[in-house]
Every structure is written in C-alpha cells, then in structure tokens.
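In: sharing a model that was predicted from the sequence below.
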Amino acid sequence: MRTNRGSARTRLLLAATLVAATLAATGSPSQADQDIRTAAGQSVTVDKVKEIAGETGESLAQVTQLLREDASMRLDAKGRLYHADRVAKASATSSAPVVAASPDHPLADTFKLHSRRGSKKVIYLDFTGERVCDTEWNRGGLLGLGALPCGTYAGYDVDGRAGFSNAERALVQEVWARVAEDYAPFDVDVTTERPAAWRINRSSASDTYFGVHGVVSSSTTARDRTCGGPGCAGVAYVGIFDEPRTDGQRIFWAFPEELGNQPRRLADVLSHEAGHTLNLLHDGNTTAEYDQGHGIWAPLMGASDRALTQWSRGEYQGANNRQDDLSVIATNGARYKADDHSSRLSSGTRLNPSSTRSGVIGRSADVDVFRLRTRCRGTVNVAVRNVRFGPNLDIRLRIYNSRGRLVTTRNPTSSSSGMAGGLDASFRGIRPVGTTYLVIDGVGARDPRTTGYSGYGSLGRYGVRYTSSCGRRW
C-alpha cells in the first residue's frame, strides 16, 4: 500500500479491494442496513468500511463518499479494483470524419515505434488485435458481465477492411505520438512494437523490467464483457504497473469506435487508462465524475475532447481530487527521466547554426539552457517548436546576453478556445559578436481555476534551432 504524500485517496481505493475479498470469505451481512451501496451497485458492510477508515486515518464519511461517488470504480470477483470509464459528452468533433494526417515516420515502421527505446519500463500500445486468455478479464465476476471468452479480439479498424491501410497506419502513428508526449517526462518506452512477455510481466520486486499492455479493440464483445456495453471508452485495473505477480491484470482496453475513431480522443483514453495502472484517480469536480476542463485545457484524468490535455494536481475550480499526478506516476513505477540539458548558463548546451537540437522539459521547475555564438553583429532567428501531435508544453523563451543579463522574453499567449495555438516561441533580433544564451522552460496561461492552466503540466518535447548570417559553429 502506497504511503507517498498526496496519495490518501489512492490508499483508500487500494484498501477498498480488501472489502470484496472479506465479503467473499464471510458471506453477506445479515442486515441490509449494514451495507453501503457503491455507485457501481456493489454492497460493502459498514463494519468493513470502518476498518478501512481506521487503517487509513480517514473518516467513515470520507470513505463512504468515495465508494458512492465514482460509478466507474468496480471490484471484481476477487476484490481487485478497476475503472470502467464512460465516454465524455461528445462535441461536434467527435462525429467528424476521421482524417489521417501525414505521418512523421515511414508507414512500414508504424508497428516499430518507440518513444524511449532501451527503457526498462514499457507501455505497449497494441493496435493489431490480441488473443486474450488466462487473464482476470477471462475469469468473470465483473458486475455480472460474465467472463471474457478466451479468444482473439479485433484491433483498430477504421475502414472495416482487413489489414491496415496507409490512412490507418498514419492514424496509429498519430495516436502513438500523442500518448508518447503525455509520458515524455518519464523513463518509460511508449511503443507499438510487441515486446517479449518478460518485458511486460513482473515476476518479483527485484524484477526491473515491467510494464502494461494497452489493447485498442473494435470488438463489441470485449467492450461489453470488460466494460459494460456501449458508451464505455476504456477499462483498466488500478495500481498494478509496478506490482509483482499481477500479470493477469496488465492488459488495459480502449474502444475507439466509442470515440468516433478520433485519434486525439483515443490517445487521451489510452493515456488515461495507463494512468490508472500507475495509481491515478479521476479528476472530477463537485458535480461530475470527470471534469471536462475549460477553454482549451482539460485534465488527462478527467474526460473531454479539448485540445490541450495535461497531468493535473486539481488546480481547477471545484476539483474533488488534489492528487499530484506527476509525483504519483514517478513513485509507482515510471520514474522521471534524467535531465537532458543544464539549467546553468555556464554549462548550457552548445547550439550550432541551422542545426536543430531536441530536449524535454521534464519537470515543472525544469529549465534548459543553450548557447549560440555570432562572429559579427547581425540578425539572429531562433525558433523553439513543440512536437507536432498532442503537445503539452507551453514554451517560454528567454534571451540572455554574454554577461548573463536578460535581454528579452518571448511567451506568446496561447489560444483561449478551439485549437491549442500559441504554444511555441521564437525570437528575431540583432545580436552582437559573442555568446547569446537561450533559456527554455514551460509555463501556464491565464487563470488555472477557470480559463487557463498553470505551469504544472506544461511539460514535453521540443526542438530548438537558430539561423544567422553571422552564426558561428563551436
């Protein structure tokens, strides 16, 4: 059971799994008024809830409210906790035609993509169909839904034809890129290439190679038996990412037809369900199980089709979950990646003209420094650009002179509605002979409570490049 700061609600959820197991052993209570009816329709005795409250230091009222308020929270026949996530209220974009953007990688490499090749932790996104047998999904008892039959379940299918068309491969690449960006701050490989079973399973606490397996499926049977029928976008067990001997729970599901096969929404669901396996709870509010955000922004552990979705710590108005998503992920199996660029001017990364360097803003306080040189007084053009698909990073660029004094700041205001514009930053100006420092970090915009977002989840990959007629190589 986790003890990290900010995870009291997670401990409650994990402790709740003990309830079903105890009920199975002791039988049903003799008096109906001793039961608490959960939002999912399951019964838990008051005495057992009191035990949970005593173990966690929470009040009976708090534990009771938690069990009653989240209809997606379920206990399987063995008392294991999972979430069956319903589709958020759709907007016009959800029923729009599915359009494949031009891919960033060769189509032949679609099922060989890696975000951090070599990492010991894996989130495998499986689009090609999967034979699912001998898992917890196949053992039944999921709110009377019946066991998922052992068999092969269809993968991602937009056009209704066998195999993957070029358009479908391009869509797979976009979905992968968006999920990879959500997990860019962490030492985890988001991949479309099937790993060996030992790379997913975890045999013991000493086993350092493990991960989860996300099955993207068009199968209505899989949707109905694991998740309860139409309207369910995804389902996953909670907190199993780094738990040994939970191999039967390492598959999580996403059902793209419930999302109109839209790549942006599918990517959000995959990141959300993988988040559950890393112990993340829902970001809801005082009136809704899933917060749908505001402006261009929404929390990844809520549910919406807004353009900018980020990890959250409940800074929006009415938040009912203050869980620190980033900290929870990092302490439940997917540690932060190592910093890639220094934050000190004196040790900034050397940047040559007309050469793009990449980086990752990996933490809220992360700052990356680059140095460029000019051999004459002249115009310098600097561009710092986000990744193409699903950026989470709102870039701020600061320019310092050779003496370490701030010259100017470039931080365009992001769009307040519609598409997520204004996240990149650039500079064009005259620079003297010598060294200029570029300082890059992530920032927020407007009021995170009601119209914008803070710098907390403003993280991700970028590329920086400069050109100048006076540019000088190191």
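Out: All right, it came through fine. Numbers count the residues shown, from 1 in each chain.
In: please count neighbours and contacts with C-alpha atoms only from this point.
Out: Noted.
In: where along the stretch 1-150 of the chain do the strands fall?
Out: 35-37, 43-45, 73-75, 81-86, 121-126, 130-132 (DSSP state E, counting those that start in this stretch).
In: most tightly surrounded among these?
Out: Highest mean neighbour count of those: strand 121-126, a mean of 25 (counted as mean count of other C-alpha atoms under 10 Å).
In: who are the packing partners of that strand?
Out: When contacts are defined as 3 or more C-alpha pairs under 8 Å, 6 or more residues apart in numbering; DSSP states H and E, strand 121-126 sits against strand 189-191, helix 197-200, strand 210-216.
In: the ones you listed: which one's closest to residue 57?
Out: Nearest of those to residue 57, taken as C-alpha to C-alpha: strand 210-216 at 31.2 Å.
In: okay, the angle between the closest one and strand 121-126?
Out: 20 degrees (axes from the mean of the first three to the mean of the last three C-alpha atoms, to 10 degrees).
In: helices and strands around the following helix or strand past strand 210-216, which ones?
Out: Using DSSP states H and E, the next helix or strand after strand 210-216 towards the C-terminus is helix 220-227. With contacts taken as 3+ C-alpha pairs under 8 Å, 6+ apart, helix 220-227 sits against strand 81-86, strand 232-237.
In: quick check, central residue of the protein?
Out: Against the mean C-alpha coordinate of the chain, by C-alpha atoms, centre = their mean, the closest residue is residue 271 at 3.5 Å.
In: and the angle from whatever helix or strand it lives in to strand 232-237?
Out: Using DSSP H and E, residue 271 maps to helix 263-277. Between helix 263-277 and strand 232-237, the angle comes out at 20 degrees (the same axes, to 10 degrees).
In: adding another structure so you can compare the two:
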Amino acid sequence: MKSTHRRRWAAAVAVTGAGALALGGSALPAVAIETQPAHVEDDAKEFGFLASLVEPLVSGPEALDQLAESALASVADRAGLTVERLTSYLEQDLARVSPNGFVTFVDEWEVTGHDHTLELDQASEVPGDPVNGSRPDASHTLFIDFDGHTIENTEWNKAYEVDTIEIGAYDVDDDFKYVVWERIAQDYAPFDVNVTISDPGPDALFKSSADDNSYGSHLLVVPDSSVLPPALQGTGGWAFVGGFGSEYLSPAFVMADVLQDNAAYIADAGSHEVGHNLGLDHHGIAGEEYYYEDTPAAPDALWGPIMGAAYTVPLSTWSDGGYADATNPGQDDIATILDRDSADHFATGLVDENGDPWTSGICPYLDGRLDEDFDGTLRPEHEVFEPDAQNECAFQQSGHDGAPLTVLWEYVDRTDRASDPHGDDPSDATSLDNSTGEFAEDGVIVSDGDVDVFSVLTDGGDFTATASPVGIGANLDVKLSLLDGEGNVLDEVEQETTVDPLGYPGDPAALGLDATIDAELEAGVYYVQVEGRGQGDPGDNTPSDGSGYTDYSSLGFYELTGAAEPFEADPVVITSPEDGAEVEADDLEVTGNAEAEATVTLTIDGETVGSVDVDAEGAWSTTLDDSLPYGESTITAQQTVGTIEVPETDSVTVTVPLEAPVIVKPEEGDTAATPTPTFSGTGIAGATVTITIECDGELVGETEVDDEGDWAFTPDEGLPNGDCTVVAVQSVGDTVSPSSDVVNFSVNVDEPGDEDGTEDGTEDGTDDGTEEGDEDGDDLPDTGSGNQLGLIAGLVLLAAGGALYARTRRAVV
C-alpha cells in the first residue's frame, strides 16, 4: 500500500521573502517572513529558515559560489563537517547543499554486474522477522519501505522544485525483502533500533519534541529512479546528513535499479544512507571518496566500511577510520551514531489557526509576558501570536487579542546502544540449561569490549560448544573461550576467516566466522565466553584489499550451542517463607529442600546471612544470622554439592513492614494559641518523620525520631488562624510507612492592631501598588494611606506612561 504523510503547513516550503525570522537553537535556520524582522542581523538573515541560502537544483561548485562565508560555516557545522572538508566535497561535486542548508552526499557508486540468486539457508536467522522487526521493543525505528510513497512538503520538494514525488511500490517477493531486512538488521544489531518493513506510523518515526524518544528513519526503496527529479537520478542513494527523526528531512532513498536489483547491494546502500541520517560522513582510502570506489575489491578482500562502497566484500561494518591511508580517520562511526548530544531542533514555518502559512509579523511571549529582549530567534518555549487589529502586541499575554500561531518544529537526534542481555564476567554469568545433555542460548555482542559469559554445570566427560553468528550478512567474527570454575582459561578458539569463493561478487560471504571448542572435563562448573575478534593488520590494507580489521565493529547476533553431561542434583528450593510474605525483622526461620547432604548458603545482596547442612532426606532449615531491615529483602539460596557450587539458585522476596508514626500532640480538636505550635509523637528510633500541615496552604517539615522513639517538630513560619489538619509518615532508608491518622486542629491567635497602616494602605504601599511597582511592572510613587491625592496622581501618571509605552511596542515584523 502506498503511504502519504501530510503536515498542516502545506505550502510553507515555497515561501521565501526579503527577510528571515530566526527559529530554533544555535546556528539553526529560521522561517521566511515577508518583511524584514526588527531584530534579525544580516548573518541571521543569510541563514534564515526557510530563507534560501542557495538556489534550488545547484551543483556542489555552484552552491559553494552562492554560500556566504558565515552560512558555509553554519551548514558545515550542522552536517558535522569542517568547513575545509565540506568545501572540498562541494568543489568536487561530491556533496550538494539544499536551499535551506542541508547537506546530502552524491552516492554515485558503480557496482559489478552479475546474475543474482537468493539463498536463504546460509545460516540461522537473526532474531525477529521483517514484519514485526528485529527489536520490536526498541525506542527507535528503521523502516524499510518497499510499498511506495508520496513525497511532499519536505526539503526534497523545495530543493528540486517539485510539489510531489510519486514513488511506486517495489514489486519483489518476500524472500527478497527478507534478505534486505536481515542484512540491514545485522548492521544495526548493536543499537536500540528496530529494523522493520512494516510502516510503524509517524509517531514511531518522527521526533515531535525534545523529550520524545520514539523516532527513526524512513528508508524508501525506489524501483525506478527515472521517476525522481533529474538531479536525483543515476546514484545509488540519497539522504540528508543528520536527519534522523525529522519528517521534513525524510525519506532516505536507495535506487534498486541503479543497484541492479541486488538484495545485498540494496541492503548495503540502505545501511549507508541511514548512516548519513545518523550524522556520518564517508570512509575512503588513498584519496578515493569511497573505499572500493574506483579500485574494485580483490576476490579475497574480506572487509570494507559501511560508509564506503563495500558491496563485494563479505564483512561491511562500521569503522573508526583506523586503516592505512584512510580519508576520514577522525570519524568514529559508532561514537557518532551514539552521540545524543547532537540532538537539535529547527523550525520549518508558522501556521495560523486555519493551518495556513503565516508570513507576517508576530508577537512572541515568554512566561506570559512580551519578550522585550526578542532578537529574532524563536525557541520552543516561546508562545507566538498574530498582532492585534492595531498591529500591536500587548505586554501581558493574557491581555493580547491576536490569534495564536503554531511554530512547526522539527527535531533530530541519534540513537543508543542496545542493552546487553548477558553478563561480562563469571560473577554475572548466564546459566546454561544442559539438563537434557544439550544447551542453546542466543546473544548479541554490542561493543568491542563486550564479553558474554555463560556458566555450565556438568558431571564430567565429553564437552562441546560452538558459537556462530546468525543470518546472512553477519558482521560478527567470533572468539570462543572455555574457563574453569576459578576463571582460568582452559582453551580459546578463533578461526582464520576467508572469503567464500562461491559468493563473490554478488552474494559476498565469509567462512570461518564461527568457533568451536571440544574438551574432556571433570565434574564441576565451567564458563564459556563469547566475544568479537579482528584479523590481520588494518595498517596493511590497500585500496583493493581491506583484509585487516579489528574487533571495533565485530558486532552482532550469535547462537551458542553445545553438549555437556548434566550434573545430577536435586534443585535447591525455599519452601518458607513464601515469596511476597510479610515477616518480622528478627529471628526469621527459612526452610527448604536441596540435594541430600549438600550445604545451603543464604545471602541477601551478596552478603551471607545463613548456612545450613541438608539432611539425608533433602530437607534444611535455619534462622537468619541478622535482623532484616525494614522494607523488602530478597533471600537467595544456593547449594554446594561436595566441592561443586551449583549455579542454580532459588530466591524469595519478603517484607518487614514499617508502621505509621503516631501523632500524640495535637489531639483531635485541639486549638493552638500560638502560630508556631509544637507537634510531637512516637515512631521507630532513627527514622525520619515527615509532617504535612494543611491550613490555608500546605507546610511540610521533617524531624528525626530519637533513641527513645519520640519526635517533635515546630514550624519556622507561623500558621494562620483557622481550621488545620496534620498527618505524618516515617521512613527508614528507601522504605516509607503508611500515613498516620489525620488529626484535625485549629489555630486561634489574637491579632494586635496594625500600627503602620490600614487594610487599604500600608507603609510599603497599597493593595494595588507596591514600592517596587504595579502588576504591569511600571514604577509607582509611594502611596501610603495618608496620601490619597498622591495615589490618584500616580495612577494618572501610570495610565499615561503605560499608554505611551504600549504604543511604542508594535508587532515584531
């Protein structure tokens, strides 16, 4: 089904004018306004949004000629490039600048022709599926769109002067889609990104506020690039740099026809273009813009960077530029992708209440008052209105008659590293279930320092373990290690990786990415470690052969399988207390079952709180050594059979309730004769008591319970006359008790006469005006109760001065 995302601002992208109003953060574009804003300086105008920086349809050299020096610096900064690097790209026509200052690279690759045949039985599948995605619970989404799309109201439309771009569906079978999806999912396995071919809707793709953490990238597969504007044809793909999360900078394109309708090539180009959305530049070698651009890969070349043109090598991964003759050695791809500090925002326009573009003057307010320091730069915290009928702005937002305007903000951001499902050392190892004599576990290596550790308990004998990257297009080259119960390395294996000659060049694949360990073991606990590895020396790489790579991006999904004789022992079980039970703090008895004549150790938060020998019937019982703290505690039982500490444990969580404190004074219905009465009561020694007093407003205070179990609190500020209530809670650590009973009381304090003035006028001023000024911020003369004439004169002066001031505050245009 073809999808179309529409925005309220409709034709706003076509609006250009003589001036510009700055919208957004530092060095970000602003929306075009028909007349020159009062506070916008020339430099801001040059980078006005949507004021044009360059003409549409210009080449790189033409854009360089048209960009003012300050605008060139701003464009480079937003794209994460130096001015020198951007200038070089533009001079060679390797990059383009859109009218509003967004950068795209000209990804004009040449790929080797071949007969392509899909094979889906090369390895186990990656987690998930194309429809539901590789990580359905991820915060961010990469949507691979095979279904066609109508592109409108975007920077693409503005840059190439077309109202709409119609892209039809790419009519390929599910197997083809699966290969594209799986290869891209492999590249984004280390990140909190769900790769899917199902349209998740705009809420999951486009960031709507600085706090919105649900967004991503729309990757559109174009079946016939001839339907695109001529300037977009003939390339492998296009994407705006740093556009991740923005609908206005969407979609990213890959051209299926240019890429010879090859699923592997389309996937590589797709990961590359979304990499641009995530702020990445290119990786080349020896002066070539892309690794394997003009110099094709040798048949035995293993590796190339995703941000190069690594179509015909089996390992295309993220890079830190750490290879010989790198053109971009300063770019750490993974660090850039994870750089959430690069989150930014910009505005695409203003619309009125009818959703029509607004191109006239505005009245900007901050915290309910006219922003008198407005310098032409709107921020998300501004509230913006049309001028009133007299083309003026009221000082107070509440008194302004102009209709509200909506600023159309766009937000861009990066992503996060995926969570690591397995621990990195034996103390946090994942236990392998070999109760049937075999075991299997899935995992993912998410960083070059990630080592996934698994424990296995065996009765001894033959042992085997194999760790293999799953799916086609894997980036993970595995190193596998076996450790004894003390953590000593018994064996480690990493195969030599080579190119599968049958896959070159159309279906590149590597051999030897997996690793297997076979051993004869004594009974006991052992640990299996899985991690990524590198091979060769990247310093020896050449333009035609990138066979040296490190573990920097040897990342991705794997499966660990194997066999080990199960250790025969009854499991350790806690039978009492039950999970969730409320218990007394002292002398808690814990009972259970385990292997006969084993030893059971009880711990809380890693600290031993009890130990007991199991009887011949497999039963055990013991009383905890120490008192439990208030609140929840998790008791964990683990057994040792002979000299073997069995990894499997059992746990229960119990609660020692914390009673509410008691309020002794005041008693129900008491009347306080002082505005600062003392409240007192009883509680748990050492606890913190929080008292909430409600009269004409709320007052909250804290005090400690003394060693005798008593507490007292006297408020610093006086309580007003009238009815009041008081309630208290007590806390010990993170545990908070229920509330005490509410006590009703009153305050009745005789009030002396006002020696300094009357109810209508005091020494400091009247109810309507103070020494500091009136509610509108204008200074007033002293208006004590004895100066009625001065009061009237002051109000007259205020009215005259306020009117004069208001007439000078016209709408910002």
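Out: Received it, and whenever you're ready, just let me know what you need. It should be emphasised that the depicted structure is a prediction, and the values quoted were computed from it without experimental measurement.
In: quick one: buried residues of the helix holding residue 271 of structure 1?
Out: Buried residues in helix 263-277 of structure 1, counted by 16 or more other C-alpha atoms under 10 Å: 263-277.
In: likewise for stretch 230-239 of structure 1?
Out: For stretch 230-239 of structure 1, burial by neighbour count (16+ other C-alpha under 10 Å) applies to 231-239.
In: before we move on, the earlier item: tell me who's in contact with the residue nearest to the centre of structure 1.
Out: With contacts defined as C-alpha atoms under 8 Å, 6 or more residues apart in numbering, residue 271 of structure 1 is in contact with 179, 182, 300.
In: can you tell me what it aligns to in structure 2?
Out: Taking TM-score structural alignment, residue 271 of structure 1 has residue 271 as its aligned residue in structure 2.
In: roughly how far does that match sit from residue 121 of structure 2?
Out: Relative to residue 121 of structure 2, residue 271 of structure 2 is positioned 23 Å away (C-alpha to C-alpha, to the nearest Å).
In: just checking, what packs against the longest strand along structure 2?
Out: With secondary structure taken from DSSP state E, structure 2 has its longest strand at strand 451-469. The contact analysis (3+ C-alpha pairs under 8 Å, 6+ apart) places strand 451-469 of structure 2 against strand 430-431, strand 438-445, strand 478-483, strand 515-521, strand 524-532, strand 556-566, strand 644-656.
In: ok, which of the ones you listed comes nearest residue 326 of structure 2?
Out: Evaluated over those, closeness to residue 326 of structure 2 peaks at strand 524-532, with 23.0 Å, by C-alpha to C-alpha.
In: Provide the aligned range in structure 1 for the closest one.
Out: Under the alignment (TM-score structural alignment), strand 524-532 of structure 2 falls on residues 434-442 in structure 1.
In: buried sites along that stretch?
Out: Going by neighbour count (16+ other C-alpha under 10 Å), the buried part of stretch 434-442 of structure 1 is 435-442.
In: and the contacts of it?
Out: For stretch 434-442 of structure 1, contacts defined as C-alpha under 8 Å, 6+ apart pick out 343, 345, 348, 361, 364-376, 393-402, 404, 455, 458-459.
In: and with 6 Å instead?
Out: 367-374, 393-402, 458 (C-alpha atoms under 6 Å, 6 or more residues apart in numbering).
In: how about stretch 552-563 of structure 2?
Out: For stretch 552-563 of structure 2, using C-alpha under 6 Å, 6+ apart, the contacting residues are 189, 318, 437-446, 448, 463-470, 475-477, 532.
In: any chance of JSON lines for the helices and strands packed on strand 121-126 of structure 1, columns distance to residue 109 of structure 1?
Out: Formatted as JSON lines, those follow (distance: least, C-alpha to C-alpha, whole Å):
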{"stretch": "strand 189-191", "distance to residue 109 of structure 1": "11"}
{"stretch": "helix 197-200", "distance to residue 109 of structure 1": "21"}
{"stretch": "strand 210-216", "distance to residue 109 of structure 1": "18"}
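In: what's the closest non-adjacent residue to residue 341 of structure 1?
Out: Spatial nearest neighbour of residue 341 of structure 1, excluding adjacent residues (C-alpha to C-alpha, 6 or more residues apart in numbering): residue 368 at 5.2 Å.
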